[in-house]
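1. compute the structure for the input listed below.
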Amino acid sequence: MVSRDAVATYIDFFENLTPEDLPRFEQVFAADARFRDPFNDARGVEAVRRVFEKMFADVDDHRFRVLDHAVDGNRAYLNWEFRITPRGKKQTLTILGMCTVDFREDGKVTAHIDHYDAASQLYESLPLIGSLMRFIRRKIAAV
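-> Below is the predicted model of the structure:
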């Protein structure tokens, strides 16, 4: 069973993550860790770090905040809000989602799997793709 301290440490790590923290990924993630979201499926701590290196390269500002969480055995469930300002843009995007985070007995993360609606929260904000996504949503919606 993962300790509440390990979960709190992980939450703090992500809520305060900066580019200067990238070298610390080996302290947080197991060597064979997996990170998956709607755009990435990275395996291994180096690949996980590259996902976040790219994120920092693509955004001018970001803020990750855990709204609440629960723990069951070696798994934590995090309900979160992620605010990003894409590089060169003025509009901040807010993404709401949740993730499952699996821990080893020593507190290192073996898997972080994000779940969020990329279509409505990201694609629909893009000029050309957004209008197409909104059209499709209207056509297939029951109400």
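2. alpha carbons only for contacts and neighbour counts from here, please
-> OK.
3. so which residues of this protein form strands?
-> 29-36, 41-43, 59-72, 75-86, 93-103, 109-115 (DSSP state E).
4. to check against the first, give me the structure of this:
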Amino acid sequence: MTTPIQQSPLDQLLAWYSSLTPDSVKLAVDFYQSDARFKDPFNEVQGVEAIIKIFDHMFVTTESPRFIIHERVMQGRQAFVTWTFEFGLKGKHYTVLGASHLKFDAEGLVIEHRDYWDAAEELFQKLPIIGAPVRWLRRQFEVKLS
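-> Modelled structure (predicted):
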């Protein structure tokens, strides 16, 4: 008889993200400490209830959002994960590439979650109205190698 393999807190968290729905957002309480901190290019909040509000807002403002998990590295109580976030906005499909730095407490709950992604490259320059000025501004800072 084989013993079932126990998933690590990181594996459980990433499985939740991979299958996140408007109904499962509330399960963040199973993965995040009550006073966990979350930061991304648009938000900086503390507390699992505030984190839930961010994901609730994501489902209200975007169409069919989903996370695709790629690489993961765990060292001690910290992890680094790369991902793709796909969603629709006003009928147009968008893809954002990013990474998360996660810190866990002794019980395996997330105490700090920091998302890293380039809002200008991954989102702003793809939007119809502000895209052109953002692309122009990025070109002004490019290093010309020729």
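5. just the TM-score for the two chains, thanks.
-> Superposed pair, TM-score by TM-score structural alignment, normalised by the length of the first structure: 0.92. Supporting alignment: 139 aligned residues with a Cα RMSD of 1.3 Å.
6. make CSV out of the strands of the first structure and add distance to residue 122 of the first structure and mean neighbour count.
-> Putting the strands of the first structure into CSV (distance: least, Cα to Cα, whole Å; neighbours: other Cα atoms under 10 Å) gives the following:
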stretch, distance to residue 122 of the first structure, mean neighbour count
strand 29-36, 17, 20
strand 41-43, 18, 17
strand 59-72, 14, 15
strand 75-86, 11, 18
strand 93-103, 8, 19
strand 109-115, 13, 21
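7. save those as CSV, and put in distance to residue 124 of the first structure too.
-> Below are the strands of the first structure laid out as CSV (distance: least, Cα to Cα, whole Å):
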stretch, distance to residue 124 of the first structure
strand 29-36, 21
strand 41-43, 22
strand 59-72, 18
strand 75-86, 15
strand 93-103, 11
strand 109-115, 17
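8. and the ones you listed: which comes nearest residue 121 of the first structure?
-> Within the strands of the first structure, the stretch nearest residue 121 of the first structure is strand 93-103; the backing value is 6.0 Å (Cα to Cα).
9. quick one: the closest residue to residue 105 of the second structure other than its chain neighbours from residue 21 of the second structure, how far?
-> Of all residues not flanking residue 105 of the second structure in the chain, residue 111 sits nearest, at 6.2 Å (Cα to Cα, 6 or more residues apart in numbering). Distance of residue 111 of the second structure to residue 21 of the second structure, computed by Cα to Cα, to the nearest Å: 22 Å.
10. relative to residue 37 of the second structure, how far out is the spatially most central residue of the second structure?
-> Most central in the second structure under Cα atoms, centre = their mean is residue 115, positioned 5.7 Å from the mean C-alpha point. Taking Cα to Cα as the measure, residue 115 of the second structure falls 11 Å from residue 37 of the second structure.
11. can you check residue 6 of the second structure too?
-> The value you get for residue 6 of the second structure to residue 37 of the second structure, if Cα to Cα is used, is 27 Å.
12. and what of residue 51 of the second structure?
-> 8 Å.
13. need the residues touching each of these two.
-> residue 45 (Cα atoms under 8 Å, 6 or more residues apart in numbering).
14. chain neighbours aside, what residue packs nearest to the counterpart of residue 13 of the second structure in the first structure?
-> Per TM-score structural alignment, the equivalent position to residue 13 of the second structure in the first structure is residue 10. With sequence-adjacent residues excluded and distances taken as Cα to Cα, 6+ apart, residue 10 of the first structure is closest to residue 28, at 7.4 Å.
15. pretty sure that neighbour contacts residue 110?
-> No - Residue 28 of the first structure is not in contact with residue 110 according to Cα atoms under 8 Å; the separation is 9.3 Å.
16. residue 64 of the first structure contacts residue 80, doesn't it?
-> Yes - look at residue 64 of the first structure against residue 80 with Cα under 8 Å: they come within range, at 7.2 Å.
17. what about the aligned partner of residue 50 of the first structure in the second structure, neighbour count?
-> Matched by TM-score structural alignment, residue 50 of the first structure corresponds to residue 53 in the second structure. For residue 53 of the second structure, the neighbour count with other Cα atoms under 10 Å is 14.
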